[in-house]
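Novice: Below is the structure, and that's it, no one-letter string:
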């Protein structure tokens, strides 16, 4: 495992733990469980992307499914900050490798987060903004890496 993967794992795990604590404190009960379990699954799949070819698709599918499940079960909005960071890293790593379907699917998750916001919310929720900002940051980082890399002369 590369150092960047270890750093991502540590930061995302810390974000998942803080989010779990905050959800348990504010929503009570097991409100933290969906975010933490789905977030951990997405993180693990993102970390496995080099070894398992379908890991990226599986991570995106888990995130989208958890977004819909959160809405259907009146759970806190998903994906939370830890998962959003893992997805942003996935977007950033995919762009330099011309896997453009990953950022498009991740954008669909951002849109699903917005579309599944609670009906009484006006405008964008904090979760939607966090997801949009991290997606944009991942895309910018990936594009910067793509265009900063010298290309061989033809």
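Specialist: That came in fine, so what should we check first? None of these values were measured; they are calculated from a predicted model.
Novice: From here on, just use CA atoms for contacts and neighbour counts.
Specialist: Noted.
Novice: Report the distance from stretch 3-15 to the chain centre.
Specialist: Averaging C-alpha coordinates over stretch 3-15 and over its chain gives two centres that are 13 Å apart (CA atoms, centre = their mean, to the nearest Å).
Novice: another one to put next to it:
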């Protein structure tokens, strides 16, 4: 719960900051599309514990559509995924890798990697580097936590001696 509260605060601050910076640099309504995409993907990241496969897949799909729109429109719109969108997608991919069965987790991770490759097709910018670092972190962290969870389940609960059980010894 506290993780989601913290993520929500980071997502909100990032969306507002990005919108402000786009209003200042690109002008006009350039900030609207990226902000809507960010809000949707961030909301999905916050709801990731419900229907994990569907929500993670939807987040990657929304981000993929944003990247395609960014490529098609050329330089008339800011590049996607925006940094906060990339962070939210990384949260979804990392969570999927940690918790989902191997098949769906692999599909979602592959989708995230393809979205990141799409960002590179759109051009080399700070946005591209941030998206790549986020995806790399999601892949490493998600797989690492999956291995830790698997090892802890394999070892089972720690054995307790009679002294730690709380019952008096006679």
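Specialist: Great, that's in hand. Computed from a predicted structure; not experimentally measured.
Novice: With both chains overlaid, what TM-score comes out?
Specialist: The TM-score (TM-score structural alignment, normalised by the length of the first structure) is 0.87; 147 aligned residues with a CA RMSD of 1.7 Å.
Novice: pretty sure residue 14 of the second structure is touching residue 82, no?
Specialist: No - under the criterion of CA atoms under 8 Å, residue 14 of the second structure makes no contact with residue 82, lying 9.6 Å away.
Novice: contacts for stretch 103-122 of the first structure?
Specialist: Contact partners of stretch 103-122 of the first structure, identified using CA atoms under 8 Å, 6 or more residues apart in numbering, comprise 60, 63-64, 67-68, 71, 77-79, 87, 91, 94-95, 124-125, 127-128, 131-132, 135, 139.
Novice: Generate a ChimeraX selection restricted to the buried subset of those.
Specialist: Written as a ChimeraX command, the selection of buried residues from these, which uses 16 or more other CA atoms under 10 Å, is:
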select :60,63,64,67,68,71,77,78,79,87,91,94,95,127,128,131,132,135,139
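Novice: So which of the contacts of stretch 103-122 of the first structure sit within helices?
Specialist: When the contacts of stretch 103-122 of the first structure are checked against helices using DSSP state H, the ones located there are 60, 63-64, 67-68, 71, 87, 91, 94, 127-128, 131-132, 135, 139.
Novice: What is the most widely separated pair among these?
Specialist: 71 and 94 (28.2 Å; CA to CA).
Novice: Tell me the buried residues in stretch 22-32 of the first structure?
Specialist: By neighbour count with 16+ other CA under 10 Å, stretch 22-32 of the first structure contains the buried residues 23, 31-32.
Novice: Equivalent analysis for stretch 103-110 of the first structure, please.
Specialist: Buried-residue list, stretch 103-110 of the first structure, by 16+ other CA under 10 Å: 103, 105-107, 109-110.
Novice: again with stretch 66-78 of the second structure
Specialist: Under the neighbour-count criterion of 16+ other CA under 10 Å, stretch 66-78 of the second structure has 66-68, 70-71, 77-78 buried.
Novice: any chance you could map the helices in the first structure?
Specialist: Counting by DSSP H, the first structure forms helices over residues 3-26, 32-47, 55-72, 81-94, 101-115, 126-148, given from the N-terminal end onward.
Novice: In a markdown table: these, plus distance to residue 154 of the first structure.
Specialist: A markdown table is the format used below for those (distance: least, CA to CA, whole Å):
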| stretch | distance to residue 154 of the first structure |
| --- | --- |
| helix 3-26 | 32 |
| helix 32-47 | 34 |
| helix 55-72 | 31 |
| helix 81-94 | 24 |
| helix 101-115 | 27 |
| helix 126-148 | 16 |
